[in-house]
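Novice: build the 3D model from these lines:
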Amino acid sequence: MKTIALIPARYAATRFPGKMLADLAGKSVILRTYEAAVSTGLFDDVAVVCDHDLIYNEIVSNGGKAIRSKKEHECGTDRIAEAAAEMDADIVVNVQGDEPFTKRAPLEKLLQVFQGPAGESVEVASLMQVLTDPGSISNTNFVKVAIDLNGNALFFSRSPIPYHRNQEVKPVYYEHIGVYAFRKKTLIDFTALPVSPLEAAEKIECLRYLENGIRMKMVVTDYMGVEIDTPEDLEKATRLL
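Specialist: Below you'll find the model as predicted:
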C-alpha cells in the first residue's frame, strides 16, 4: 500500500493565531512537525497543506514540500482531502500541524490496523492515550473518547466520558489524539458529508463519521509530547525540547 502523510496548517488558529510559525527552540512549530513526520521513514510522500503563503514559504524555503489550498476549508480533514484527491495513495495519514513531537512508533501502530484480512474492513483509524490526571479529564480542551470492546469509537466528547457514577468501578479515560489514517476514498467521501448535529455541538469533526455510521478504529499509544494549542503549550514544548 502506498502511504502518504498530509499536514493541514491554518494560519489563523482561534486560540493561538499564527502558532504554526511560532518559534519553538529555533524552528517554527510547523517545520518541526514536518521534519518529525519525514524522519519516521513510514511515508512515500509528506506534505504540508496550508492556507497561507507564509506557511507555504516556511516549508519550501527549508527544502520541504507544501501544497497551497485552492479554497477555504472548514476543517483540516477537508483541507487534506482536496490535496489527496490529486495524489497517488492508498492510505492518507493526517498529522496535525501542531504536533512537533510526532514519533514513528505510534504511527506505525496506527498503520498496522489496515493490514491483513481484519484490516480490510478498516476505513478510518485514529490514536488515543490514557488520561489519569483529573484536571485533564475535566478539561474541555482535552477531547475524550469512549470505545467498544473491539476498540472502535463509540463517542467523542469534551465532557468526561464515561460519567463516573459507580465509585466501585474505575473507568479508563482516553484522550483522543488528532492523528488519523484514512483510506483515500473514505477521506474524499468525508468532504461530501454535511456538518452533523453532534459535531456542531461539540466542535469535534470526527463525530461526523460516527453520526454517518462509519466506524473509527482507535489505537492506544503512549504520550506523544505536547499538542500546541495555546502560548502556554508552546512554553511547555520548549521546556520539553
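
Novice: could you use CA atoms for every contact and neighbour count after this?
Specialist: Will do.

Novice: what is whichever strand in the chain runs longest packed up against?
Specialist: Longest strand in the chain, counting residues (DSSP state E): strand 173-183. Identification of packing neighbours for strand 173-183 by 3 or more C-alpha pairs under 8 Å, 6 or more residues apart in numbering; DSSP states H and E yields strand 91-94, strand 124-131, strand 144-147.

Novice: what residues sit buried inside the helix or strand just after the first one?
Specialist: Beyond strand 91-94 in the direction of the C-terminus, DSSP states H and E gives the next helix or strand as helix 104-112. The neighbour-count check on helix 104-112 (16 or more other C-alpha atoms under 10 Å) flags Arg104, Pro106, Leu107, Leu110, Leu111 as buried.

Novice: one more, for comparison:
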Amino acid sequence: MKALALIPARLDSKRLPGKLMMDLGGVPLINRTYENISATNLFDKVVVVTNSKIIYNSIIKSGGNAFFSKKKHRCGTDRIAEYAIKSPNDIVVNVQGDEPFVETECLKKMLELFENDTSKKIDLISIMNNLDKNDFENKNKVKVLINDKFDAIMFSRSIKTLKEIYNNVNFIYKHVGVYGFRMNCLEDFYSSKPSNLEKKENLEQLRYIEKGKTIRMIKTNYSGFGIDVMQDLIEARKKINA
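Specialist: Alright, predicted model coming up:
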C-alpha cells in the first residue's frame, strides 16, 4: 500500500497572518511540520503543497519536497488534491501545516485501519481526542459528534450545535485536523462544490458529511496542537524548548 503525506500551506492566514513562516525552534513553523511528518518514516513521500513562493523556497532550500500550486483553492483538501491526482497513491494523508507535533502513533493507526480494511468500505479517516473543559467554548477547537461505530455524525465549532443533535457529551470529542483519504474519495471531494454547512461552519469535512458519506474516526492519545493564534505559537515554543 503506497501512502503519500501532503501538507497544504498558505501564507495569508486570517487569524495569524504569516504564521507558517514564524520561528519555531530555529526553523519556520511549516518546516517544523514537514520535518516532523518525514521523521515518522510512514510515507513513501511527504510534500508541502503551497501557493506561496516564500513557503515553497523555504522547504526546497532545506532539502524537502514542495509543489507550487498555481490554482486558487477553496480549502486545504482541494489544494492537496491538485497535486495528488497527478501522482496517484493508494492513500493520501492530509496534515495541516500548522500542526507541528502530530504523533507517529495516530498516523500509524490510520494507515493500519486502511490496510486492514480489505473490502475498502472505509475511504476517509480522521482522528479525535477527549475534549478538555477549556475546549468547550473555544471556537478554534473543532468538535465532532460520533455514533457507536465511531463514524462522524456532525462537526462544529460550537458544542451547543452538537448537543442539539444528541445531548450526550460522551459522544462528543475534539477533532484533530488530520485526514486519510483513499484516492477515489479525494478525487470525489475535489470534483464537488462546497456545501452549505461547509460554508456556514468553515469546515471542509462537512462537504463529505452532506454528501451522505462516512468519515471513520480514530481515538488517539494525540490531542492536537494547531497554531491558530499567537498564544498557541507561544505555547509551541515552550514545548520545543522544554
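
Novice: which bit of the second structure covers the longest strand of the first structure?
Specialist: The alignment of strand 173-183 of the first structure onto the second structure (TM-score structural alignment) covers residues 172-182.

Novice: how about residues contacting that stretch?
Specialist: Residues outside stretch 172-182 of the second structure that contact it (C-alpha atoms under 8 Å, 6 or more residues apart in numbering) are 90-96, 110-111, 123-131, 135, 141-146, 162, 223-224.

Novice: same check on stretch 185-205 of the first structure?
Specialist: 75, 77-78, 81-82, 84-85, 92, 123-124, 156-158, 206-209, 211.

Novice: can you pull out the helices in the first structure?
Specialist: For the first structure, applying DSSP state H gives helices covering 29-39, 53-60, 76-84, 104-112, 116-119, 134-138, 184-190, 197-202, 207-211, 231-240.

Novice: can you give me the buried ones in the first one?
Specialist: For helix 29-39 of the first structure, the buried set under the neighbour-count rule, 16+ other C-alpha under 10 Å, comprises Val29, Ile30, Leu31, Arg32, Thr33, Tyr34, Glu35, Ala36, Ala37, Val38.

Novice: aligned to the first one, what sits in the second structure?
Specialist: For Val29 of the first structure, the equivalent position in the second structure is taken to be Leu29, counting by TM-score structural alignment.

Novice: list the contacts of the residue nearest to that match when sequence neighbours are not counted.
Specialist: Excluding the flanking residues, the one nearest Leu29 of the second structure by C-alpha to C-alpha, 6 or more residues apart in numbering is Leu20, at 4.9 Å. Applying C-alpha under 8 Å, 6+ apart, we find Leu20 of the second structure in contact with Ala9, Arg10, Leu11, Pro28, Leu29, Ile30, Ile55, Gly97, Asp98.

Novice: highest neighbour count among those residues?
Specialist: Ile30 (29 neighbours; other C-alpha atoms under 10 Å).

Novice: just checking, it touches Phe101?
Specialist: No: judged on C-alpha atoms under 8 Å, Ile30 of the second structure makes no contact with Phe101 at a distance of 11.3 Å.

Novice: report how many residues lie close to Asn167 of the second structure.
Specialist: 14.

Novice: distance check, the residue lying farthest from the centre of the second structure against Asn65 of the second structure.
Specialist: Distance from the C-alpha centroid of the second structure, by C-alpha atoms, centre = their mean, peaks at Asn167 (26.5 Å). According to C-alpha to C-alpha, to the nearest Å, Asn167 of the second structure and Asn65 of the second structure sit 45 Å apart.

Novice: returning to what we had before: can you redo the buried residues of helix 104-112 of the first structure as JSON lines with distance to Arg183 of the first structure?
Specialist: Conversion of the buried residues of helix 104-112 of the first structure to JSON lines gives the following (distance: C-alpha to C-alpha, whole Å):
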{"residue": "Arg104", "distance to Arg183 of the first structure": "20"}
{"residue": "Pro106", "distance to Arg183 of the first structure": "18"}
{"residue": "Leu107", "distance to Arg183 of the first structure": "15"}
{"residue": "Leu110", "distance to Arg183 of the first structure": "13"}
{"residue": "Leu111", "distance to Arg183 of the first structure": "11"}
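
Novice: now do the contacts for the closest residue to Ala13 of the first structure other than its chain neighbours.
Specialist: With sequence-adjacent residues excluded and distances taken as C-alpha to C-alpha, 6+ apart, Ala13 of the first structure is closest to Lys19, at 7.1 Å. Shown in contact with Lys19 of the first structure (C-alpha under 8 Å, 6+ apart): Tyr11, Ala13, Val29, Asp98, Ile228, Asp229.

Novice: do the same with Gly212 of the second structure
Specialist: By C-alpha under 8 Å, 6+ apart, Gly212 of the second structure has no neighbours at all.

Novice: let's see that with 10 Å instead.
Specialist: Ile153, Leu206 (C-alpha atoms under 10 Å, 6 or more residues apart in numbering).

Novice: what's the overlap in contacts for Ile30 and Phe101 of the second structure?
Specialist: Asn36.

Novice: roughly how far is stretch 66-73 of the first structure from the heart of the chain?
Specialist: 18 Å (C-alpha atoms, centre = their mean, to the nearest Å).
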